Every structure is written in structure tokens, then in C-alpha cells.
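Visitor: Next comes the sequence, and after it the predicted model I'd like to discuss.
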Amino acid sequence: MSDWVNRMTNSTGGRRLCRAENYVQLRRFGVVFFLLFAMAFAALPQHASAQSYRFTSVQIEGNQRIGGDAILTYAGIARGKTVSAAELNDAYQRIVGSGLFEKVEITPRGNTLVIAVREYPTINRISVEGNRRLKDDALTALIESKPRRVFSPSVAEADAAIIAAAYNQEGRLSAKVTPRIIRRSDNRVDVIFEVFEGGVIEIERLSFVGNEQFSDGRLRRVLSTKQAGLLRSLIRADTYIPDRIEFDKQVLRDFYLSRGYVDMRITGVNAELTEERDAYFLVVNVQEGQQFKFGNITTTSEINDADAEEFQAALKIKSGVVYSPSLVENSIARMERLALKKGLNFVRIEPRITRNERDLTLDVEFVLSRGQRVFVERIDIEGNTTTQDRVIRRQFRIVEGDPFNPREIRQSAERIRALGFFEKADVQAREGSSPDQVIVDVDVIEKPTGSLSFGGSYSTNGGFGLLMNLKEDNFLGRGQKLSLSMSGASDNAIYGLRFTEPAFLGRDVQFDFDISYRETESNYANYDTNIASFSPGFTFPLSDNGRLGLYYAARWGEMKAADGATTGGIVDSEIAQAGLWSSSVGYKYTFDSRRTGLNPNAGWLFEFGQELAGLGGDSEFVKTTAKAVAQTKVMHEEVTLRASLEAGMLNYSGTTTGRSIDRFQIGSGIMRGFEPDGIGPREYDSGTGVNDSLGGDMFAVARLEAEFPLGLPEEYGVTGGLFYDIGSVWGLSNSGAATGSVLYEDFSARHVIGMTIFWTTPIGPLRFNFSKALRKEDFDQEQTFNVSIATTF
């Protein structure tokens, strides 16, 4: 037992001894290795930090277009100067950062520094491939890369992103653009942008949440963004464009604010892709709040020379009217004009609004105070390559040296944009040469203003026809309008030339010049006509809503017997007169309440004019016409009610009796339910078959109409309407020449009821009238269906 223990003890001690010896040897080796590593490590940084260069010459290789001095300037290394390795690296980075070189190498060779470069190639040409929706010229105008410039990969990538963004604005969010190059000789490249246009991401459904006062359909009509419908292949407004949605959010806010909903907020706009990922569901969340009206309207003055009562009398808004910010703006502008008229400069008008939660009214106090004395130093205009400066300057009501008015500057900017000559028009004010001087900068980007269009037309009266229209809205850059039109159908041809100068002699006076010629082969009368007219005139404002037009008119017309037609004595006598001239002067007064926009849901129009002929020519008469139209929207603006009354009277003097082409004729344009020349005095003889419409010396028509939705999706653009027309044509000054009986010389009212289908199409708003005459005369010619262009007053 003891021997076994002794053996075990001896063996254990031996192992311990061996382990200790190995440990000592390993430790010695580690110490030696550490000392060697530390010496090497210590030697390295001392060597690097001490490395420096001194070059007596610089050799540049590989440059072809870029001069050696320019490269040395980028490097920033002077001959004979001591530089470190870090400074060499900085020089390398500067040369690379210039963006001119595809490859750069810097190599020290003794006392010589060798800079080897490979220049970026020049662009030989630029092309766009794969694009169908957007033209090459439109895309290349957006990018920075141009022929004969140095090619830069970073610039090409940025240009590709710009082209893709242009497609995004067209609703093609999946568009991809890849820049590629084709190398040519002499270090040139062709740059090609390969375009994958992708499909249009449409808005499948546009809906609203939280709207109680206005339906989804009414709000959708406010926005420029539309949802896809029957004509989705023709309408681009149904594409998903984020920027347009942001614009529509502001439009929606303005819509509610103009109707008194001052607390309206848009809490969010949610856009979700469909399962097929080819369309969006767009949901707009709104909080309407309560509708407010104007409460007490008062004016106070802090200026001794300004009478508060006089300025109060200039206001048009009254208590109880639905609140609208535009009415407040119009009132301030009216007060400012009154202050200028009284010779008061630098008058500041501040509206102070007090909110009354109990009765939901807003009290407005207009405070007149003396503003800061700031003058307009000058008006700078840039970007107008075609439009003359004076066209833009006359949109300002102020000139250099006048007191500065920020409100007037904003209104001037709106007038410049309303011209329609510019894609963009920015008007900004900045400090001038001194703190009391302001410089107004106008920066515009012009757009094409001329058009040449060809098309076709169809009407139930005239049949099919061809149209050609040459139009220029900014003729010679002078802001003038010039149009030449020609149209022809199976029974008529019309040629017209119109010229308009909106600011005659630099004043707020519009000059118009019209020439027209018309040939007709009537399907409804037994004679053909040739009519030419010439009419210059002036129109100028009398008030905020009133306009007065003065004009001269020269008119020539002749009637010709139609082939194979049988006519009565009156028409025969009129044909026998051959061509006759009339020379007249006239005026027309128009009052349109919509100019001031006191009520966005209602408005009315009144027109009254007279024409006096006898200044030479073959006719002497006084022609009087009048028209009144009123319109309003009810049932949360879903239904539009419209009423109009129109009348006219001809008074002949001397031996003039008038002809059928000079008298009033009621066709489908004035009174629905009857063919052109379908009612009024006519000569009738059953024995000879004569049935001639003669027109009348007087007419009167009353029209009542309602327009309402039909429950169809709004994107179809289809609404319905009902109408009721009452009218008559009567009076005849030439009845003595009749060989047969003259019917309906006296007043006899016709009554027509009907329904209308309104359809907004890409070619224009159409209306389809289905009518039934409730009361008519025996020989009236009824028309139960008619297609025409829809118009509004």
C-alpha cells in the first residue's frame, strides 16, 4: 500500500516539475517577442511622420483638354516647397473633386512629382430612348448634361432622376431611367437615357370622411384631382400626383373658408394601393366645424385726416352675410383706393376679428393707421423673352416712386398669372438701396400662347362640319389677341377675324375689331344668304361690376332664292332688294355681380344695349336688346337654379321696313323646343305651298332651368336638368307685300318643357335637350331633340 502511494507521489511531482519548466520557457519567449514587436511598432510611426517630399519639378501626363497649370492649381503644390504624405493625399482628393478626371494617380519619383490623369470624355450627343408619353425636346430641356460638355457620371445620374421625376408628375410612379454611354473616337461619348415609362397609377376612388355639409360629389368637383372613370384613357386628372394633391388640399380649405367654415381642417390624406398595385384609393379626412357669419362691421381711424364714417360707407359687406376672407380682402382694397383718392398715403388697414361662439358670428373692426413710409424704388422683370415689359408692368397699379403696398403687389402678381402667358410668375419684394426703398422682382417663365386647331362639329340644325382656328393670345408679345376661324358644314360656311387690344393706349380700355363673312343654304327657309360685317369697338369699366361698350357696325347682306323653292310676296320683295348696307353705332352696358364675388353660390348679370342705324347705308332703325340672368345653388350646392329673361325690339324709320335676315329669329339657342325660324310671323298660302318664316320686330323669352346630379359617378361628367321656356316673336313692318296670309303678327306665347343631359367631355361641355311644346301655333316647327355646346352666363 505504501509503495503504491510512494509511486503515485513521485509521478505527480515529476509532472509538476515538467509543467513548471515549460511555463518558464514560454514566458521567456513571450518577453522576447513582445520586445521585438514593440521595437518594430515604435519604428513605424516615427518613419511615417518623418516622411516628406521636396519636388523641383512636376510632370503631368494624360491631359488633353485641361491645361497643366489648371491641374497644378487644383493640386495646390508649388515647386520647391516641402510637402508631407498627408498633403499629397489632399492634393489627390482636390484633383478628383474637380469632377474633370476619370482617373488620377500621383507618384513621387525622386525630385519629380508625376501626376497622371485620364480626362472624362466630352459628350458628343444626348438621346432619350423608350419614351412615348413625353417628347425628347421636353426631357432634354430639363437635364444638365448637354452636348460638347464634359461628361460626369454623377450629373448623368442626377439627370436620370430628373427625367424619372417628370414621369412621376404624369402619374407614372414606376418609371425608371438608366443612363448609358457609347464611347466614340477622340475621347467622346454618346449619352443615352433608357426610359421605362411604366403604367399610369390612377386614382380608382376618391372619397371623403367627416364631411356633413357637402357631399363627396360636391367636394370632388372642387378638386383638380379626379377619380378614374369611363374616359380614363383620355383624362389625365385621374392620375396620382402627390404635388397636385397638396395643391388640392389648399383648394379644399379655400372652398370651406369662402363659405364661412373658419375652423375647417384637413386631418390627413390616406393613399392606399389596390391589390393589383395599379391604382390608389384616396381618402381625405376633414373636420368641417361650424359655419360663421359676419357680425358687427365697424371702422375706426387712428389718422386725423381719415374719417371713419366715410370709410365705413365704402364697405359693401353687411351683417348676417356668410363670412368669407375674400370679402374682407375686397373691403380692404376698396378702403385703400378711397385713401389714395383722398390723397392719404401709407394708410394701413388692419382687420381685427372678434369671435362670438354663442351666435356663431365674427365681428370685424377695420382699423385705419399710419403705416411705415416705404417707397417702390424700381420694378425688375426677368425671364420674358417674347412678352414686352410694358405688358407686365401695366398689371401693376403702382410705378417707381409710389408708396409700397404689399396687398397691391399680391394682386398684381395674380393679374400677371391671370394673363395666361406664363408657366410660372413669381413676384417678390426685397429691400432696395435704403431701408425705406423696396425693389419688386418679377420672374416669369413663358409658355406657348398660339394654337392651330382642326376639328369637326355636329349639330342637329347644321349637320356635320369642319373647323379650323388659328389663335394667338399674345400677338407679337404685346398682350394682344388675334384669331382667324373658318368653319363649314353642309349648309353654311363662316369666316371670321378678330383682334383685341386689352389696354388701348396703355389704359384700362379694351379695343375690339371684328370682321366676318357667312354664307348659308338654309334648310328651314326658302332662301339663301350672304352676310358680311365689320365692327370696331371699345369697352371700359364704369364701376367694379359695370362695363360699357361703344362700337360701330357696318353690315352687308343679301338674300337669294333657293333652287326650286317657292316663296311668297314678302320674301320675293326682300330678295329683289339685292345687297343692302347698314351703318350704325351702338352701346352695351353690362353689370355682372360675380366680379366682386360677394356670394360664391349666387350671382346675376344684366345687359342692355342699343344700336342706331342711319349713318349712311340703306337702313334706318333703332335696335334695343336687354337680358337679365340670375343663378343660385341650393341643397348644399348640389342643385343649380337659373332664371333668365331676354327681349328685343326693332323700330324702323323712313322707308326702311327690314328683311327676314335683319329681324329677330328664335332658334334653339334662345328658346328650346323649336327649329331655327320655327316660330314667329310667317307668310302662308296653301294654294301655292308658300310657308315662309319671316322673323319679327320684337321678341321676349323667359327661361327657367334646374341642374342636378343623376347619381352617376362624378368622373363620368354627366348631370341632368329640367327646363321650362316661355317666349314669342311678333311684329312685322313689311306685311303689305304679302301675296298670301300673314300669320302670328301678334304676341302669342309658346310654352316648352323638357329635360337636359349635360355631359362634360374632353372636346367640351355638351347638352342634349329633349323637349315637348305644351303650347304652340299650328304652323310652328317643333324640335323635340337638340345637341349643342353647353354655356353658362
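Guide: Cool, got the structure.
Visitor: make it CA atoms for all contacts and neighbour counts henceforth
Guide: OK.
Visitor: got the contact list for stretch 768-784?
Guide: Stretch 768-784 is contacted by residues 672-675, 678-680, 749-758, 785-788 when judged by C-alpha atoms under 8 Å, 6 or more residues apart in numbering.
Visitor: ok now that stretch, how far from the chain's centre?
Guide: Its chain's average C-alpha position is 41 Å from that of stretch 768-784, according to C-alpha atoms, centre = their mean, to the nearest Å.
Visitor: what about it, start to end distance?
Guide: Terminal residues of stretch 768-784 lie 10 Å apart, using C-alpha to C-alpha, to the nearest Å.
Visitor: Also stretch 478-494?
Guide: Start and end residues of stretch 478-494 are separated by 28 Å (C-alpha to C-alpha).
Visitor: Comparison target below:
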Amino acid sequence: MQDTMFVLLMSMVLAASSGLRAAEPAAGAEVLSAGDRGGIIKSIEFEGNQKFKDHVLRQRLGFELGDRLDSFLAEGGRLTIAEVYRKIGYAYVEVSLDRDQLSRGHLLYRIDEGARVQIESVSFVGNEVMASGTLNKVVKTTDRKWLLWPFYYTEGAVEEDLDRLREFYYDRGYLDYKITANTEFTGDRSAVRVTFVIEEGPVYRVGDIVLSGNAHFTNDELRATMTLREGQIYLKPTAVRDAQEIARMYREIGYIDAEVRPRPRFGPSPGQHMVSVEFEVVEGGRFRIGRIDVTGNEVTQDKVARRVLDEYEFTPGNWYNGRIAPKEGGGLLERYVQHSAVAEQVLIRPVDPEDGAADRKDVRVDIKEGSTGMIMPGVGVSSDSGVIGRLVYQQRNFDITDWPDDPSGLLTPWKYFKGAGQSFSVTLEPGTEYSQYYVEFVDPYWRDRPTTLNVLGRSWERFRESYDEGRLKGYVGFEQRLKGRWRRSIGFRAENVTVDDLDWDAPKEIRDVKGSTQLYGVKLGLGETAVDDRYRPSRGYAVGAEYEQVTGDFTFGILEGRYTRYFTLHENVLGHKTVLAGKIRAATMVGDAPPFEKFYGGGTGPYGLRGFRYRGVSTRGLQTNVESPRRKDPIGSDWIFLAGAEITVPIISENFAVLFFTDSGTIDTGSYRVSIGTGLQIMVPQLFGQVPMRFELATPLLKDRADERQVFSFSAAGMF
């Protein structure tokens, strides 16, 4: 395209100068007469092309049969074809255009593809501090692609690698680098050896840090947020992150246009290899929020968006928080409103007020509505639950008050009950090992307050190791989100548990609870969530504790606690983050609980230990009705402790990620367990919301001899 534009530009220059002098052709270019401009293109043909089919090359040209014949566009096509070949390694391709045919409206391109140049080797010379193995990971040029296919030479790829190496050294404080590339072709021009010649130069350190332009915050206040320090090696990414954090500080309190520009300045004595880093702050104006208009929503009620804004204090009269709602878009507040409204897209933008006030910005919340209801049949496979059939009716933007005027409307419920941001679902899931049927209603802003109401009715049956377990449960729960990131909750359950169809050698602990058991529980919870993004956390922590008191046919308590910490290890230019998450979870029984309420480790659930089978880590019960009984089937443990860590590395986009993890834990019997593994995480927000699908491979390093292993696991569950 650039070559074609160049030819067009040259045509204008030649036309303007035709009355002054005759244009001289560039060396190697074909001489094309002005008479070749006119008529139409009658044919486009190619000779000598083996790598590409004719129709592929025609698509790249940018013009087609019947277009006006223009010799300069024809010449641009010749350059385009050559570039197509060079991009995949045909460094010596030659393309010519038949002038005789051109004068008659026929474009005939003759192509001499030449040899495709393969990369024979890639090496580095002159690098002393950075190991060649490290630099190999920086460049994309290699002698093998995916360890199998050859990698072919292009000048553009080598130039891009030079840029990558230069950026790599500059980001690490080597500001005097000199990096070039040498190419040595074999005699038959079928292969090339690429050598990157590197002069690293000295590493530069930070001499002093200068802040300028800041009036609202003092230098000390800004320095307190920075990680760059005098005497440290100058790292450009660190300086950029500090500048971004300072800008966020300003934007959070109404300076929505604030910008911070980090600039290294070389000191007066070059031999000292020091730089002065200046952070130039451009504060801009400070604005409060004026009127808020919600637009674009036809079905979704305004309050669905306004309740989210209210929860995050993004309301008229407050400072415009440009940290969570940046003027350029892509902020957390947009994502939260989008999730609440189940919209395709949400844009939050500041606009100038109609009265022209200089210290205020009105806000426009533009909602692009999407499909919120669905009837979804399907079949799934879970490593914990086997094969499961599925039929789901779900309305993710439900309104329990939107009843039809005519009772016949109840036959088409998907036309009604919409717009209030609630969720209602009916799920039928018959399966080979596990079957469940439930109805659930969720209101995330019960009575228009930041309180989630959850009502659930569920019936399920699962085939256990030595018995069948069925449950009929009703549940009502409330979770209130308090200011300052704290949450408190209360939940009530009434449940009937049936244990039947026992194996002949079932343990005594299972036989003791055969039949029906009535349970009634009250659960209290308290937690704090201090993360940068509640749906995709990359920094911060979440901590919580819950206690449930259960009565009925058994009286006992369940005490649980958990802590998760998130760290961003790397963030690329697209904002995709590599995240390390560490977790600790512990739980214990208070009193004598039945086996079906105790703790089982393994699998991928709340007490998951990947590398071990679901319920594969448990205290074992002694067989009955056999001559030589042994401890075989799990009967649950009175306490459990789990600890693990996981690294999520995005590939392609944040919706596709590679996982590396280690899980560990112990129960009241056996030794400490440890496993390591890897996996793939896929998120499809349009279908499953913020619930990822995970495919994982894990192997135990430490285990108890009674444990059951499972190398592969699949789940559709919450985040780590």
C-alpha cells in the first residue's frame, strides 16, 4: 500500500512538472508513457508464480478488471507483488510488467520467485552483560519455528528485531548501545546467517529525580507513590509506571486531563554515566460531576447504570474520578456498568455542560444493549462430574416486577421480565455421575442498595464411591457491600440429605447416616476485597471468613477462612497482564458433623488440589462385611488446609491465557500433598460472563498412598 501511494504521489509530481522538463526514469524502473493512462483494465495475468495462486495475487493488487487503466497503479501493483513475496522469505524475487500488453489494457506480471531464503543460524557478538540465551528470547528471528518448521528471512523481520533489542537494552539502562545486524548468504542464496553485533556500553544510574509542574500535590507526596529512586539503575518501564501512577492520582480527584511525562536528562559529566529523570506534570483543569445522562438504553432501566455509579460515588457534586472512568474510555466503571446491564458496550464520557461552567463536566453514559436472555441446550464434560446434559433458560437482565398485562404472555416469558439488572435462571442438568435441577434469582442491588439478594431452590443427586447422595435445598442469602471495600453477609439454608443405595462394603460412618437427614443452617460472613478489578484482579488482595451454625438431626459448626494476593509480574503495551496469585484456605468442623458435610480435597472445586481426583484426598473409612477390611472409601476430614500459587500469562488477548501453578495441602490424616502443573484458560464473556473454562494438566510431587491421582482436569469455575 505504501508503494502504491508513493507511485500516485509521483504521478502528481510528474504531471505538475511535465511542462518544465521531461521526467527521468528511476534506475531499474520501466519507462511508461502517458498514453498508457486511459481505457480500462481488460485482463490481469501472472507468469512464473508457484507460491501464490493467481487469485491470491489479484486480491493484493488493490484494483480489478474493469477499473480505469492507470500505468502508475499498474507499476504500484508490481511493487506490491514483490513485497508480498519478500514478506515470506523470497528475498531475490523479481517482478516485471509487460509494456506491450499494458498499452492494450492487459496487465501481465512476470515473476521470477528465486530461492526462498531460510535462516541458517542466529547469533550475537559483543554482548557481555546480557547472555545470548536471554537475547534469543527477545528477537523473533530464529532458525526454527515451533521447533519444526524452518524460519525464512525477510529484511523487515530483522529490522523489527533490531528495534526489539534496542528497546530491550534501553529499558535496562544501557543508553549508549549500538546494535547492528550482519547477514551472510550462502553461495546458492538459499540460506542466510544473521549476526547481531552489539556494543552494550555502560549502564546508567539515576542521579536525581526532578518533579515539575505539580501544584496540587507536593514533591514528597508524589515521591511516596514512586518506585524509582536515586542511585538505582535507570529503568524506563519503572519510570513510565511511576508517571502513570502519578497521573492516576490526579485523575482520581477531578484532574481528568492530567498527564505526566518522564524524561531522562544526561548529566554534565558523561563519564559518570548518570541521568537526571524529570517528571513533567501537566495538571490541567479540575472538574466536579454535573448532570449524568444515560442514553442508548431501550429495555434496560436507567437505575441499572446509576446504582453502579452511586456505589462508586460517581455522582453529581463529587470530583470526576478519571481513574475509574478515564475520558478516553476503557475504565473499570464502564466494565462494571456493562456487567450490571449485560450490555454489549458501555461508554462513559465527560461533556461540557450547557451552561458553560468551567469547573464542571456533565457525564454521558451510552449503553449499547445486547442479547440478555437465552435458552441454551448442550452437553458438557467435567473431570469432577462426568458427562452432563444441559438445558438452561437464563435472563441476565431480569425484572421480577415486569409482568405481562395478559396472562397469555406467561407463555412467552422472554418478551417480559426484562430491564432491572437482576438475574433469573432455570437449569436442568441430568448426568452420568451428577444431576441437578435448580431455579435461582439474584438481585445485585436489592432495594436499590449495594446489597445482593440470592434465592435458590435446588435438587441434585450424585453417585458417590459407596453410596448415592441426594439433596433438596432452599437458600436465601444477603451480601452487603460496605464503603471501604468490606463486605458482610448472612445466609439461611434448609436442606434434606438422602443417603441410600449403599455398597455391601460401605464404611460404618456411611451406614450410620443412611436415610434422610434434615439440616438447617445460618451462615455469617465478613470479608474485604481490595483489588484493582473485581472481575479480573491483577493487584491487591481478598480476605474473608465465614461461620455457619447448623442444627437439625446433627448440630455442628463450619468455620472457614481464605486469603488471596495478586501481583502483576508484567504488562505489555496492549495492557495484557501476567499475574501471580497466591492463596491460602483453611476450614474446620466445630462439633460432630456427618460425612457428607465434611471436607474432601482434590479436583477443581473450592477445596481443589489439581493432580488429585475429586474427593481423592480424604480420611478413609474401614470396609464392612468383609473378612479382611481395609480403609478404602472417603468419609471426609474434620479439617483441611490448602496453599497454592498460579501464574496467568495472556496469549493473543486476555481471554486466552496459559497457566502455571502449584497446589499443596493437608487434611487430618496422611502426609502433606504437593502438585505442579500447567493449563489453558479461555474466557467467553458473551456466553459465560466472567467464568473461565480451564483445561489443566497436573502431577503430584508429594502424596499419601491412599490418595487418588488425576492428571487431567477440566472446569468452568471462578477465578483462582
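Guide: Alright, I've got the coordinates. Everything numeric in this text was worked out from a predicted model, so none of it was measured.
Visitor: quick revisit: what about the contacts of stretch 768-784 of structure 1, which are in strands?
Guide: 750-758, 785-788 (DSSP state E).
Visitor: From what I see, K140 of structure 2 and D161 are in contact.
Guide: Yes - the pair K140 of structure 2 / D161 is scored as a contact, 6.5 Å apart, by C-alpha atoms under 8 Å.
Visitor: Looking at the two, which one has more neighbours?
Guide: Taking other C-alpha atoms under 10 Å, K140 of structure 2 and D161 do not tie; D161 has more neighbours (18 against 15).
Visitor: give the contact list for that one.
Guide: V138, V139, K140, T141.
Visitor: Repeat the analysis, applying 7 Å as the threshold.
Guide: Residues near D161 of structure 2 by C-alpha atoms under 7 Å, 6 or more residues apart in numbering: V139, K140.
Visitor: That one belongs to a helix?
Guide: Yes - assessed with DSSP: H, G, I helix; E, B strand; the rest coil, D161 of structure 2 lies in a helix.
Visitor: gap between it and K178 of structure 2?
Guide: Using C-alpha to C-alpha, which is the criterion applied here, D161 of structure 2 is 14 Å from K178 of structure 2.
Visitor: go on, S715 of structure 2?
Guide: 50 Å.
Visitor: One more: V573 of structure 2?
Guide: Going from V573 of structure 2 to K178 of structure 2 by C-alpha to C-alpha gives 24 Å.
Visitor: who has more neighbours, the two?
Guide: Between V573 of structure 2 and K178, K178 has the larger neighbour count (other C-alpha under 10 Å), namely 14 against 6.
Visitor: Now for I266 of structure 1: which residues touch it?
Guide: Residues near I266 of structure 1 by C-alpha under 7 Å, 6+ apart: N285, V286, Q287.
Visitor: Scan the residues you listed and report the most crowded one.
Guide: V286 (19 neighbours).
Visitor: After alignment, which residue of structure 2 pairs with that one?
Guide: In structure 2, no residue is paired with V286 of structure 1 according to TM-score structural alignment.
Visitor: ok, now D136 of structure 1?
Guide: In structure 2, no residue is matched to D136 of structure 1 (TM-score structural alignment).
Visitor: what about the helices in the stretch 1-150 of structure 1?
Guide: 2-50, 68-75, 85-97, 136-140 (DSSP state H, counting those that start in this stretch).
Visitor: and what of structure 2?
Guide: With DSSP state H, the ranges of helices along structure 2 come out as 2-17, 54-61, 71-86, 99-102, 132-138, 155-171, 219-223, 236-252, 302-311, 332-341, 508-511, 685-688.
Visitor: aligned partner of E469 of structure 2 in structure 1?
Guide: Match for E469 of structure 2 (TM-score structural alignment): D528.
Visitor: how close does its match sit to S619 of structure 1?
Guide: Per C-alpha to C-alpha, D528 of structure 1 is found 21 Å from S619 of structure 1.
Visitor: So between those two, which is more surrounded?
Guide: Neighbour totals were compared for D528 of structure 1 and S619, and S619 leads with 22 against 19 (other C-alpha under 10 Å).
Visitor: isn't the more buried one right next to S584, touching?
Guide: No - using C-alpha atoms under 7 Å, S619 of structure 1 is not in contact with S584, being 9.1 Å away.
Visitor: what do these two both touch?
Guide: Shared contacts of S619 of structure 1 and S584 (C-alpha under 7 Å, 6+ apart): A613.
Visitor: can you give me the strands for the stretch 401-550 of structure 1?
Guide: With strands called from DSSP state E, counting those that start in this stretch, the stretch 401-550 of structure 1 shows them at 422-431, 437-446, 450-459, 463-475, 480-489, 492-501, 510-521, 527-541, 546-561.
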